[in-house]
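Visitor: Predicted structure and sequence below. I'll ask about it afterward.
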Amino acid sequence: MIGKKLVNRYQILERIGGGGMAVVYKARCTLLNRIVAVKILRQQYSIDEDFVRRFRREAQAAASLSHPNIVNIYDVGQDKDVYFIVMEYVEGETLKDLIDREAPLEPARAVNIVRQIANALYHAHCNKIIHRDIKPHNVLISKDGRVKVADFGIARAVTTTTQTFSPNSLMGSVHYFSPEQAKGKLATEQSDLYSLGIVLYEMLTKTLPFDGDSPVSIALKHLQQTIPPASRYNPAVTPGLQAILDKLLEKDKSQRYQNAIDLLAALRTWNSPEAAEAAEADGKAEIDEADTQVFMPLVSKKKQWLSQVGKKRLLTWSIIILSVAAAVTLAVLGFSSLAKLWEVKEIPVPNVVEQSKEAAIAELETVGLQNYSISEMHHDTIPLGYVVRQKPTANQIVKQNRNIELIISKGPVLIDVPGVEGLDVRVAESDLQAKGLKAARTDEYSEEHAAGIVIRQDPIEGMKLAKDQKVHLVVSSGPRPFKMPNVIGKTLFEAEEVFKDLMVDVRRAWNPRQGDSPGGIVTDQTPASNEDVKPGDIVYLYLRPFNKIVKQVEVLLNPLVESSVKIVVKDAAGEEIVFDESISGRFSYTHTVTGWETGTISVYVNDGLVDKISF
């Protein structure tokens, strides 16, 4: 396969990998002059028509995905009996290579990798595509640290066909199967998240939760056995991170994170004190308050009787002492003086909400309410320094010495704007929403960014905004389109000259077959004339072969002298000298001439033009 050129475009350079289903080669796209990866189906799958049909359908669906954390699929094609997928070439290594070399990874590094995989899954799930085979072997890490998930959609083509895998291939996937996949049920978003949980577990511990002698024994363990906590193997795993792992690896998919967004939200606080407290609280046994009672120590009946008598005597003497003290006080002050001590003026509380703190205090003091306390809180709409709430509320009647509580606004909570440039716009909008911010979108064409990717943002990362304020996103619409030219009626050569500088992929279809015709005439085209086309798009030209024209050309000669005879054909295929010889002793010479489509036949005798025939 090395050196072969597929569909006259992809030059195979070297083998870079392979699995049970396909072999991967490094190749050069000669049309766009870029390095790509070409995955070629193994022969045993190429002869299975049902598999090939499913394989192409799923690969084409996956090709619709465009995300920084997904290996882009550029093309799906066939060259005779060779079926292939053209993908983005990622220079780096697989996550499995990294785990084998460096695991157990630091939790922060593992979380960063999982976060990028989750972003890829979110984008795919939004497009109704389930991966079904998340494992470290399908995760690539570029030299700059970017994580990219490969083989989206291809796993479905494999799992829906006959189970004729090699043992290594099946074993390699069953370690990461979700319980529902092990049962043979339909894979869902939650299935991908379970597999991602196994990947995170392996990064943190350098071990897989389950192993066995056969795929069936491993699958049964996914269904029946509890996964040991990762913290048992790696003390650096925090309680918050262990709680995330536990939720990812729930056997009941309804108990897992329901989507990648929920997982991404949890990952933002994996190492926070709140996450640790929540994990600790989840781990404590629940106590039934109805079953928890406090019992007094047992004592003899005699001691109980003596205790009761002592209490009665103490109560009696207390009443006597208090009565005497009250009598003395009344005697000294008199009933009228005592009544005045108990008398406090009652005042209605004014409404000071949404007044400035100074104005509110002044109004309280004006009506005679001198006691007040101040506290603060953030508020989205009430300005800094103004009253948010008061207690008691307005118009309640209170004693003049009652304390009035005022809660003063600290203004809105200011949120750090996250960096979303380079992300898929849907992921960017989700990240902003998770922060409490909104997105405003403007689209523009870009030659450098794929469609749907955020080119720039305003405000930039690190600036502060209040909740619900907008971050303006400029989103790529892909390369600027141009209008499809009309090439119907042109020769193939003329049509290819038209497309030469437009950077499109021209494909040919002949009807009838080309035969020995050196070219053809364009009878139809897709896309149609005047439709929008972008660089890299595929253009189909439908051709009929040139009409073959045969003519008998007679040349009159002088038999007494030697004559130099030359016949030149100029037609749709170009210009060609079809006869160039010297003839003597003849009155005439006849030659059969073949031409293509339309043109002229020029006859020269002794370098002089003696006849010109059109056809």
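Guide: That came through, no problem.
Visitor: make it CA atoms for all contacts and neighbour counts henceforth
Guide: Will do.
Visitor: Which strands or helices does the helix or strand hosting V23 pack on?
Guide: Element membership of V23, judged by DSSP states H and E, is strand 22-29. Secondary-structure packing of strand 22-29 (3 or more CA pairs under 8 Å, 6 or more residues apart in numbering; DSSP states H and E): strand 10-18, strand 34-41.
Visitor: again, only this time at 10 Å
Guide: strand 5-6, strand 10-18, strand 34-41, helix 43-46, strand 82-88 (3 or more CA pairs under 10 Å, 6 or more residues apart in numbering; DSSP states H and E).
Visitor: try it against this one:
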Amino acid sequence: MDLSVSDAPVGRLLDGRYRIEALLARGGMATVYKATDTRLDRPVALKIMHAELAADDDFVARFINEARAVAQLSDPNVVNVFDQGEDDGAVYLAMEYIHGRTLRDVLHERGRLGADLALEVTESVLSALAAAHRAGIVHRDVKPENVLVGNDGRVKVADFGLARANSTSSKTTRGLLGTVSYISPEQALGERATPRSDVYSAGIMLYELLTGKTPHEGPTDFVIVRSHIDDDVPPPSEAVPLPPAVDELVLTATAREALQRYADAAAFLAAVRSTRATIAGLPLPEPDDDPELTAVHAEPRDSAGVTVDEALAGTVLAGQVDRVEPVEDETADDDIPPVDDRAGEVSRPGSTRRIDAPLSIRFTEDETADDAPPAGVRADRQADARARTAGHRRTEQARSRRGLYLFLFVLLLAIGVATAAWWYGSGRWESTPSLLDLTAEQAEARAEENGFTAVNGGEEFSETVEAGLVLSTEPEPGERLLGGGEITYVLSLGPERYEVPELVGRTVDEANQLAEPLSMTIRVDDEVYDDEVEAGLILTQSVAPGEEVRRDTEIAVTVSRGPEPVEIEDFTGRPAEEAQAALAEAGFQVNTVEQNSNDVPAGVVISQDPAEGTGFRQDEITIVVSLGPELIEVPNVRGERVERAEEILREAGFEVEVVNLFPDFSDNGRGDRIQNQEPAAGEQHPPGTTIRIIHF
């Protein structure tokens, strides 16, 4: 089965270690799954190469070599590579699993980032690229999709050096077309990628973070690629208000001529840090008066004044860029012409400027010349009118000054109250920076840069954070804390591991005493008979001595029950050969004793010791084997008188048969001498054998 293109390998155990749990993403060259490392019990991102690429030996070799090189990178902003292997044709990488989202997801949600936040993200990306460039690795595919933002605010770069394929692979073209917005001019022309190529791509990404769009856009990929080759990247300040130093950063990084760019990510990183220090605390340039430009490029309401942890990890309300429309004054009259500054002014629609034209009074004469009062009366009236007008003006001016003073007093009082409320409410409180994955020195320096004090709160073991780096902080990144407050950090001791002791040959109680201070548990898995090891002693252990294991690791042991008891079979009255073979096969040592017996045939067991019960292998069992009756040598009685011959033979244990060959020619024959005997003298025969003696 081709795991790289299947949606249903969930539950499969890859390489006997990685249990696939869910599909995360599918790309042109590989498919990424969330999996669990069953050996270390931790989540991993499993990247499985597509089958057609896995069949290319050259590509696989380069894939493995570059994976090994990336695994050696030591930077908190690099996605760690844990393992690499192959299982049934599936070539895979086991990488660090990041709980979070991609920088592309952040841009989709927020539109763009504020200048300081964009530079902070770029600084993290360049830190990772600088580590790669020092190790001789070129990323070749820097883009927001390859930048991961953890839920804890950490920024990590993935897919170092793994995006290059053979020129014969169709996947290469698709990979190129999928990232044309960030490709360097030399890559677009087919030249070899260098660290300056990564600098170009990172500069394009910084432009996008600042403005919300890439500098080169077009209806087709070909048009975009040609723009990279033929057109300079415009200053981002043409789209949004930015300090000139930020423009200089972007324009240097994205120079079409590679030699005019920063030499590598380390040089770019130094420039970014210098720029951040330069513009720290300086206000942004005023936006143009054009309301449309101001509206389109308005700062997102939640991107200024927050940390990268808050802004990217979601601790502040995330949203799309708010389009600020020009304010229309419904009371304004579009037909009112502007008034000269000397006489007053009328604002444009939506303006808040006052209309403050001077008051003019015109007197009309309703009377005809004939009805006109005398000249003296007119003069008095005019003088009286002028006096009333002057008094009215003085009154109005006094009221205006009193109103102005009162307004200023109320305004100052409101500003003071608001300032005090802000200061005692939230003004003294600031967002804590992220100190995670930093050394103690780096953490204390970053805390000091942000107006806090970092103190060491001890050390704890961690399966995911390298020893010597910050594991956690109190308060956590992005939380609010009084300025100058203390942030307590805890350093990682690395994975908690204990060396397994030698348990074989010890009792279970002794093994438990050794294991307890090492946070291990001993489990008796089995008890077996063993002829060599005493009962109660450990024969085997599931984890080899000297191996390092995690806390609470259970070690299974096999305990000896001693020699196995064997039932003893009685072979008395049975052939000796049968007894010897059966008892030896049962594991006993057989001792054989031979003995004459008048009752038991030769070769048969007369007795056995022990003859019943149970014993153990290598125990001794003695069997007595019959040699048959004891043989006696027949005495020579020839020439002896009959009575004496009988006496000799009977004393020797034989029966006697007297044979007289000529009974008619002799007396009772007792005085005769023995002429012959059967069996002959000297032969061996059992006692009781009849011996014939012959006389005449």
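Guide: It's in. These figures come from a predicted structure and were not determined experimentally.
Visitor: TM-score them against each other, please.
Guide: With the length set by TM-score structural alignment, normalised by the length of structure 1, the two chains reach a TM-score of 0.50; 391 aligned residues with a CA RMSD of 5.7 Å.
Visitor: rewinding a little: tabulate the helices and strands packed on strand 22-29 of structure 1 (CSV), appending mean neighbour count and distance to L245 of structure 1.
Guide: CSV is the format used below for these (neighbours: other CA atoms under 10 Å; distance: least, CA to CA, whole Å):
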stretch, mean neighbour count, distance to L245 of structure 1
strand 5-6, 18, 45
strand 10-18, 17, 31
strand 34-41, 22, 33
helix 43-46, 15, 37
strand 82-88, 21, 31
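Visitor: got the ones you listed as a markdown table, with distance to D75 of structure 1 columns?
Guide: Shown next, in a markdown table, are these (distance: least, CA to CA, whole Å):
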| stretch | distance to D75 of structure 1 |
| --- | --- |
| strand 5-6 | 12 |
| strand 10-18 | 11 |
| strand 34-41 | 9 |
| helix 43-46 | 17 |
| strand 82-88 | 5 |
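Visitor: nearest to D580 of structure 1, of those?
Guide: Among these, strand 5-6 comes nearest to D580 of structure 1, with 38.8 Å by CA to CA.
Visitor: Regarding S173 of structure 1, what is its secondary structure?
Guide: helix (DSSP: H, G, I helix; E, B strand; the rest coil).
Visitor: How many residues are close by R644 of structure 2?
Guide: 15 (other CA atoms under 10 Å).
Visitor: hang on, the earlier thing: if we compare the helices and strands packed on strand 22-29 of structure 1, which one ends up closest to K303 of structure 1?
Guide: Here strand 10-18 is closest among these (CA to CA), at 88.0 Å.
Visitor: next SSE after whichever strand or helix holds L473 of structure 1?
Guide: Using DSSP H and E, L473 of structure 1 maps to strand 470-476. Once the chain leaves strand 470-476 of structure 1, the next helix or strand it forms, by DSSP H and E, is strand 482-483.
Visitor: C-terminal to that following strand, what's the next element?
Guide: Taking DSSP H and E, what comes next after strand 482-483 of structure 1 is helix 492-499.
Visitor: Buried residues, that next one. List them.
Guide: Neighbour-count burial for helix 492-499 of structure 1 flags L492, A495, F499 (criterion: 16 or more other CA atoms under 10 Å).
Visitor: Which strands or helices does it pack on?
Guide: Partner elements for helix 492-499 of structure 1 (3+ CA pairs under 10 Å, 6+ apart): strand 505-510, strand 520-526, strand 538-545.
Visitor: now do 8 Å
Guide: Using 3+ CA pairs under 8 Å, 6+ apart, helix 492-499 of structure 1 is in contact with strand 520-526.
Visitor: Direction-wise, compare the strand it packs on with helix 492-499 and give the angle.
Guide: 40 degrees (axes from the mean of the first three to the mean of the last three CA atoms, to 10 degrees).
Visitor: Can you tell me which helices and strands strand 520-526 of structure 1 packs against?
Guide: Counting contacts by 3+ CA pairs under 8 Å, 6+ apart, strand 520-526 of structure 1 packs against helix 492-499, strand 538-545.
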